[in-house]
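[1] Pasting the sequence and the predicted coordinates here, then a few questions.
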Amino acid sequence: MLDIFTDTTGYEAKMWGPSIIGFGSYHYKYKTGHEGDAPLVGFSPRKAKISLYLMLDESVREELLPKLGKHTSGKTCVYINKLEDIDIEVLKALINQSIKFLKETYPD
């Protein structure tokens, strides 16, 4: 998983908190004034599943997630049991689309 994210993003891995391995970063600021930094993409190997942190445009999400393979998902997380359950090329496309979406949404 580390190699897939590193090779696809071109970013070095960085720990975000105790369990998220993130790649790249962006600065967000909400209308409420709350702001901070977060990884462009990341993953967390948890006990039950591997969490993938991806922020996708809804149309991209609807197009690519059904092609990924065995997974469940929330708003910004995709959960997989193991790499063998998914299509790695689709994962790479999701990673690239997440980075594109966040760079367009939060240019600086």
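    Cool, got the structure. Here the structure is a predicted model, which means the values were calculated and not measured.
[2] make it CA atoms for all contacts and neighbour counts henceforth
    Fine.
[3] could you pull out the strands for this protein?
    For the chain, applying DSSP state E gives strands covering 13-16, 20-23, 26-29, 35-38, 41-45, 50-53, 72-73, 77-80.
[4] adding another structure so you can compare the two:
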Amino acid sequence: MAKDANKTVETAADVEAFLARVEPEERQADGRAVTALMARLSGEPPAMWGPSIIGFGRYHYRYDSGREGDSCRIGFSPRKAELVFYLAGLDDADFATLGKHRRGKGCLYVKRLSAIDMAVLEALIVKSLTYMDEAYPR
């Protein structure tokens, strides 16, 4: 792999087989619920990106530095400790009523879906999809 090659690329791995291996059981159930939600909102089927990210849709990016590649428009990873959502175009205020969570650069971390307001999560996903459609038209 070239030094600047993207490490997270779409694969042919089976999403359901991946979800069947997720632990603990609650994270597996949450992963299935998020998969269904993101598929419904995006209109895209789930696909594995790398070994552990479930992504929906695809876009091509090109930075001013010249680096470019493809990534999923939205996605998440049901990690053992928490769910990690990959969303873009969101402001601090968007998270005010979500519930228990933490954030990093471009990531939203949630321990369990039962600890957050699912209507707020849905609104975050919709806003991220709208941002991606504007920033990276299909």
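    Thanks, I have the structure now. Remember, it's a predicted structure, so these values are computed and weren't measured experimentally.
[5] Post the TM-score for the overlay when you can.
    The TM-score (TM-score structural alignment, normalised by the length of structure 1) is 0.91; 105 aligned residues with a C-alpha RMSD of 1.2 Å.
[6] hang on, the earlier thing: among the strands of structure 1, which is nearest Ala93 of structure 1?
    Of all those, strand 41-45 sits nearest to Ala93 of structure 1, with 12.1 Å by C-alpha to C-alpha.
[7] before we move on, back to that, mind checking which of the strands of structure 1 is nearest Asp108 of structure 1?
    With C-alpha to C-alpha as the criterion, Asp108 of structure 1 lies closest to strand 26-29 of the strands of structure 1, at 6.7 Å.
[8] Aligned to Gly69 of structure 2, what sits in structure 1?
    Correspondence of Gly69 of structure 2 to structure 1, assessed by TM-score structural alignment: Gly36.
[9] what's around its match, how many residues?
    Burial of Gly36 of structure 1 is recorded as 10 neighbouring residues (other C-alpha atoms under 10 Å).
[10] Dump the strands of structure 1 to a markdown table, plus distance to Phe101 of structure 1.
    Output for the strands of structure 1, formatted as a markdown table (distance: least, C-alpha to C-alpha, whole Å):
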| stretch | distance to Phe101 of structure 1 |
| --- | --- |
| strand 13-16 | 20 |
| strand 20-23 | 15 |
| strand 26-29 | 11 |
| strand 35-38 | 14 |
| strand 41-45 | 11 |
| strand 50-53 | 13 |
| strand 72-73 | 18 |
| strand 77-80 | 15 |
